[in-house]
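J.: Sequence unavailable; structure follows:
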């Protein structure tokens, strides 16, 4: 069943709902259109007599974070302005910065009262507390983001930056166009565009996400093997493998969901802007939010998943959970088992997609199936966001990591092998 036609028009503020309903009746020659069929963008703003509790909580959380960033920036500037700066040696592991050495100097030119707990001298000293607060500095964060340090050691994987940039551009370019197709003047024109070869770059943008799955599997293998080589495999390392990733992703992820639920209704206005509920559905507010905490939103209540694009994060976390089934045998000397498990993951992905498409032979693969609310199973819910259908790319990353570790970084393919691989990839991609 079709979801019907949604018409967005802009009218002067002097128009009331009755006059707009009369205009729609005359326009469509349909007397069944009443005021109940209208959704005015300024209705939500006029009905809000007080801010909901969630909005207040979100604003308080953002204010506290802003204060922490401001404080960290000030402390960072004070530490940088000392005559003799402290020496910080930072080691990077899984995205974390660990301060491994802090040498503080004493300033003899300033005498302050002992009761001054947060004195200027305390801020100037590179104590663990001040160094921790300085980690939230906006200046330091921006410096890390926009500074590219080239490393020539054996642990450097500089080629990944190029893959990330190209894949990220592809994802942004394709999704920006596809998401805006729903608001085009004439969607029929898209059918003519689709016959153009260049348009395949846009249609295939949904496949570019697999590049990030490959990179994720590859980096997981490299980092895990490095840690086991340094510290030996132990129960503690195994537990930290899960804890580190969860702590690194979850706070930011939940903050974005909090903002999306409570503040997006205030981000815009207009005929088609969701000014009442924002970017998230009522299902997300009621029982979809907890699935994000557990990273199972693509499996439990997928239609109520908060932040629809977070399906990737759910899949990547789920792959991270089961990756040790291949990683542990590899690091303890049973490399054949590691290769076997990763290969099984690849076959599971291929078999799942084939089986689902054969079982749901009438399932529509149309990109607009979700928008038109078609009956029957959805390709998005059954195939696109399910881990058993997307694990192949991640497993390819695991296998690539295994091979790089075995043959070393100095292995070079000959020109004919590279040429054959490139042509094969082009042929497979165009078929």
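T.: Cool, the structure landed. Computed from a predicted model, the values in this text were never measured in an experiment. Numbers count the residues shown, from 1 in each chain.
J.: For the rest of this, base every contact and every neighbour count on C-alpha atoms.
T.: Noted.
J.: so what's residue 160 closest to, chain neighbours aside?
T.: residue 215 (7.8 Å; C-alpha to C-alpha, 6 or more residues apart in numbering).
J.: For the host helix or strand of the one you found, list every residue counted as buried.
T.: For residue 215, the enclosing helix or strand under DSSP states H and E is helix 209-231. Residues of helix 209-231 classed as buried by neighbour count (16 or more other C-alpha atoms under 10 Å): 209-222, 224-225, 228.
J.: Now do the contacts for residue 342.
T.: 326, 395, 396, 398, 399 (C-alpha atoms under 8 Å, 6 or more residues apart in numbering).
J.: Compute the inter-axis angle for the host helix or strand of the fourth one and helix 209-231.
T.: Assigning secondary structure by DSSP H and E places residue 398 in helix 387-407. Relative orientation of helix 387-407 and helix 209-231, computed by axes from the mean of the first three to the mean of the last three C-alpha atoms, to 10 degrees: 50 degrees.
J.: Included below, for side-by-side comparison, is a second structure:
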């Protein structure tokens, strides 16, 4: 039941016999027949919430029965999800048989069987028989070879070792693995807290007073509104520019249209197979689960995927359907891909005219900062976490948070750092004093970015220009701090932190991080939606919830990497 009293809206979830209709529940609530421990469901809110003594009104009532019908859309999603499991199993069995056939044990058995068979005299053979395979046999052999390669692409025994094998010697920047995985864990922590607080926390006032107001809890929401995502943008810009620079070196310092198209195709090949596979998997799970009172978010996903799945396929969800997107967290993929479209142009300008390139990049970065600042000032956007009226929160996510012209800064920092590494003739850090200064600068920037989010006044009634400037600058500054850490670690001044970030465990988890990013919101949504009682916020409860979500996310991420991501990448290389 959606209930409202003097503009304050709240939701009441109840379990009733399936013979009751939504109209019956509305009528019973209006007649004060529905009570919990003697208290009416339409009891007035406390005086500190509302000003006047009015009676709550039932706005609308929904029944979760029949919300997720097994129609054509759901059946297709379930079939595709089943195919992602069945095909690797069949391919694994087929590959195992081929491996056994090629083994020495099989050859020994074959020799024994042939020795026991009666051999016909040589004269009985047809005189004109050729020892070479016929054209038909050659065609069959070629056909079987193609099938072998396709099936081996999905074989678990072919993909699992490639994912789990760790070889730090082949990695030029091993500390990036630690930054990537820690950023992912930070994002999982933010979504764990955010989704639980929105749907099923019974002490939301305590959660808001702690998590949203105290700097000590910056880890709970992944910093001031998901700085972990900006870490990913920085890494993507750095690795993307580095990859394209290698292409230019191999081609003799030339940037051609063919190279640019090849780069973009490789990026699509990296993103889309698992991204598009996650849609039927999520829809299949939603259709199978028996949802309780917290069904609104799964239903939103269900309806949105029916209408705007094509936006995910075209990687334009951050412009087309931000508020009603299919797998809303996939906005990052669209924004990241749009950033990568600019990488060939930047490297082209760098190869042809370095000064022009730096001028264009500087103006673009300045435009990004100015745009973010102006949007924040006129829309009065929060800097710690979107709160206030629903329209204000929607403006934050739709007009600022998901738009590429507001998030381009960290990606640019990554590209510039990759170019600096490609052109350096000597180390940037020449002595211990410079290393200490670099570490102090990086730490000061990070602490300042987090602290100012809780110091600056961003209330709508007294919104300051400093809050708007912070909104325009802080994500780029965060990327600058990460760049300093990368330089220090790469040039041998990382110390124990570099040892920790370069640990082999991060290398393994980094390989499955993309699948983990796509699946962890589904796991959190399912957990919230299956609850039959409200969740009581405590630090220890949230910590255990985070550990559980993270562990299950890494397990599912490993399965999807082995069963879907890596097989399709190998298949697209054939």
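T.: Cool, got the structure. No experiment lies behind these values; they were computed from the predicted model shown.
J.: TM-score of the superposed pair?
T.: For this chain pair, the superposition-based TM-score is 0.78 by TM-score structural alignment, normalised by the length of structure 1; 392 aligned residues with a C-alpha RMSD of 3.7 Å.
J.: returning to what we had before: give me the stretch of structure 2 that the helix holding residue 398 of structure 1 matches.
T.: Per TM-score structural alignment, the counterpart of helix 387-407 of structure 1 in structure 2 is residues 404-424.
J.: distance between that stretch and the chain's centre?
T.: On the basis of C-alpha atoms, centre = their mean, to the nearest Å, stretch 404-424 of structure 2 sits 21 Å off its chain's mean C-alpha point.
J.: residues making contact with that stretch?
T.: Against stretch 404-424 of structure 2 from outside (C-alpha under 8 Å, 6+ apart): 230-231, 233-242, 245, 335, 338-339, 343, 361, 365, 368-369, 371-372, 400-401, 472, 475-480, 483.
J.: and the gap between residue 425 of structure 1 and residue 383 of structure 1?
T.: 23 Å (C-alpha to C-alpha, to the nearest Å).
J.: Repeat that for residue 201 of structure 1.
T.: Here the criterion is C-alpha to C-alpha. By it, residue 201 of structure 1 lies 21 Å from residue 383 of structure 1.
J.: Helices of the stretch 201-350 of structure 1, start to end?
T.: All helices of the stretch 201-350 of structure 1, identified by DSSP state H, counting those that start in this stretch, fall at 209-231, 235-262, 282-283, 289-294, 311-322, 324-331, 335-359.
J.: For residue 4 of structure 1, which of the ones you listed is the nearest?
T.: Among those, helix 282-283 comes nearest to residue 4 of structure 1, with 20.7 Å by C-alpha to C-alpha.
J.: Check the mean deviation of the closest one from structure 2.
T.: By mean C-alpha distance after the TM-score superposition for structure 1, the fitted helix 282-283 of structure 1 averages 4.3 Å away from its aligned residues in structure 2.
J.: which residue sits closest to residue 130 of structure 1, ignoring its sequence neighbours?
T.: residue 123 is the one closest to residue 130 of structure 1 (C-alpha to C-alpha, 6+ apart), at 6.3 Å.
J.: That neighbour and residue 32 of structure 1: what is the separation?
T.: 70 Å.
J.: quick one, which of those two is more surrounded?
T.: Counting neighbours by other C-alpha atoms under 10 Å for residue 123 of structure 1 and for residue 32 shows that residue 123 has the greater number, 18 against 10.
J.: Helix or strand: which one has the more buried one?
T.: With DSSP H and E as the criterion, residue 123 of structure 1 is inside helix 120-124.
J.: Check which residues of that helix are buried.
T.: Buried residues in helix 120-124 of structure 1 (16+ other C-alpha under 10 Å): 121, 123, 124.
J.: ok now do the residue nearest to the last one when sequence neighbours are not counted, which residues does it touch?
T.: On the basis of C-alpha to C-alpha, 6+ apart, the spatially nearest residue to residue 124 of structure 1 that is not a chain neighbour turns out to be residue 79, at 5.4 Å. If you count contacts by C-alpha under 8 Å, 6+ apart, residue 79 of structure 1 has them with 85, 86, 123, 124, 125, 126.
J.: Regarding residue 79 of structure 1, what is its secondary structure?
T.: helix (DSSP: H, G, I helix; E, B strand; the rest coil).
J.: what's the spacing between the aligned partner of residue 135 of structure 1 in structure 2 and residue 379 of structure 2?
T.: Residue 135 of structure 1 maps onto residue 153 in structure 2, with residues paired by TM-score structural alignment. Distance, residue 153 of structure 2 to residue 379 of structure 2, using C-alpha to C-alpha: 50 Å.
J.: more neighbours, the two?
T.: residue 153 (26 against 17).
J.: Identify the residue nearest the more buried one in space, chain neighbours excluded?
T.: residue 567 (5.0 Å).
J.: The one you found contacts residue 154, doesn't it?
T.: Yes. Checked against C-alpha atoms under 8 Å, the pair residue 567 of structure 2 and residue 154 is within contact range at 4.7 Å.
J.: So which of those two has more stuff around it?
T.: Taking other C-alpha under 10 Å, residue 567 of structure 2 and residue 154 do not tie; residue 154 has more neighbours (29 against 24).
J.: wait, doesn't that one sit right on residue 88?
T.: Yes. Between residue 154 of structure 2 and residue 88 there is a contact under C-alpha under 8 Å: 4.9 Å.
J.: and residue 141 of structure 1, how many residues sit next to it?
T.: 15.
J.: cool, and residue 397 of structure 1?
T.: Going by other C-alpha under 10 Å, the residues that sit close to residue 397 of structure 1 add up to 25.
J.: Same check on the one 5 residues further on?
T.: By the measure other C-alpha under 10 Å, the count of residues near residue 402 of structure 1 is 24.
J.: For residue 328 of structure 1, see how far away it is.
T.: When residue 402 of structure 1 is compared with residue 328 of structure 1 (using C-alpha to C-alpha), they lie 12 Å apart.
J.: Trace residue 90 of structure 2 over to structure 1, please.
T.: Checking TM-score structural alignment: residue 90 of structure 2 goes with residue 71.
J.: element containing its match, please.
T.: Going by DSSP H and E, residue 71 of structure 1 is part of helix 53-80.
J.: now for residue 229 of structure 1: what does it line up with in structure 2?
T.: Match for residue 229 of structure 1 (TM-score structural alignment): residue 249.
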